[in-house]
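Undergrad: quick check, what structure comes out for this input:
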Amino acid sequence: MKKIVEFFKTKNILFKKLDFFDLKEIGIKKRYKICTGVDIKNRYTIIFYIDRKSRLLQKDILSIIEILNKTILQNSHNYKNRFLITSAPICSKALKLLENENFKVYNASL
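TA: Below is the predicted model of the structure:
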């Protein structure tokens, strides 16, 4: 988590509270790392961190959106800031899908 906090510190985004979210709570067995938290401006934030070498395709993004919707239902609030940090290349259709869902995508390996 320290690497994620330092990464966002370089982007001038600071958090009051940041916790890892366990995907097993909502019945998902993916290898994604998800952080949820509140930034200094009291906006709820969700961060997806995916570390893999293969390209992120549209079906991968659809599963991320499904996970997002399940966390919204479980926590009963929407996320103003949505971030995806990945070291993998992203398909152009998948990138458009992320933009439609208001994700900010960063290509970095932490």
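Undergrad: please make it C-alpha for all contacts and neighbour counts, starting now.
TA: Noted.
Undergrad: for the protein, which segments count as helices?
TA: 2-10, 58-75, 92-100 (DSSP state H).
Undergrad: in the first one, which residues are buried?
TA: In other words, helix 2-10. residue 7 (16 or more other C-alpha atoms under 10 Å).
Undergrad: chain center to it, what's the gap?
TA: 14 Å (C-alpha atoms, centre = their mean, to the nearest Å).
Undergrad: and residue 28, how many neighbours?
TA: Residue 28 has 13 neighbours, counted by other C-alpha atoms under 10 Å.
Undergrad: structure for this one too, so we can compare:
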Amino acid sequence: MKNLTNYFLEKKDIIFKDLNEVLPKELNSRKKIGIFSGTSVNKEYVAVFIYDAKSRFIRKNVDDLEEMFKALVEYKGHNFKKKFLLISSPLCSKAKKSLEENKWSVDIDFIKH
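TA: Sure thing, here's the model as predicted:
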């Protein structure tokens, strides 16, 4: 968690007032992904998804991610101003385009939490 907060402070200039992990099981998912819900000091709700895999992040993964994001919105009961995807694997060009269209901020250099 400390790595994550430091990462956002250094790279995105976001300071979290509160940051909580949400287990995929709570969103009725069996995916192995880190999910965090937080509030910045600017009172913006932030969703962070950490995907750590060796295989390429493809278009199908974007659909799964969007479903999990919708489940998170429903679970937490509010919309998120910002949504981030931190991945350690290569990103497919079609997946990148789809993420940009859905207003995701993607960082590929993130190391496992």
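Undergrad: redo the helices of the first structure as TSV? Include distance to residue 107 of the first structure.
TA: Shown next, in TSV, are the helices of the first structure (distance: least, C-alpha to C-alpha, whole Å):
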stretch	distance to residue 107 of the first structure
helix 2-10	11
helix 58-75	15
helix 92-100	12
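Undergrad: show me the residue sitting in the middle of the second structure in space.
TA: residue 49 (2.1 Å; C-alpha atoms, centre = their mean).
Undergrad: that one contacts residue 86, correct?
TA: Yes: with contacts counted by C-alpha atoms under 8 Å, residue 49 of the second structure reaches residue 86, the gap being 6.2 Å.
Undergrad: tell me how far the ends of stretch 69-84 of the second structure are from each other?
TA: End-to-end distance for stretch 69-84 of the second structure: 10 Å, by C-alpha to C-alpha, to the nearest Å.
Undergrad: same thing with stretch 78-91 of the second structure?
TA: 29 Å.
Undergrad: give me the residues contacting it.
TA: Residues outside stretch 78-91 of the second structure that contact it (C-alpha atoms under 8 Å, 6 or more residues apart in numbering): 44-58, 73, 103-112.
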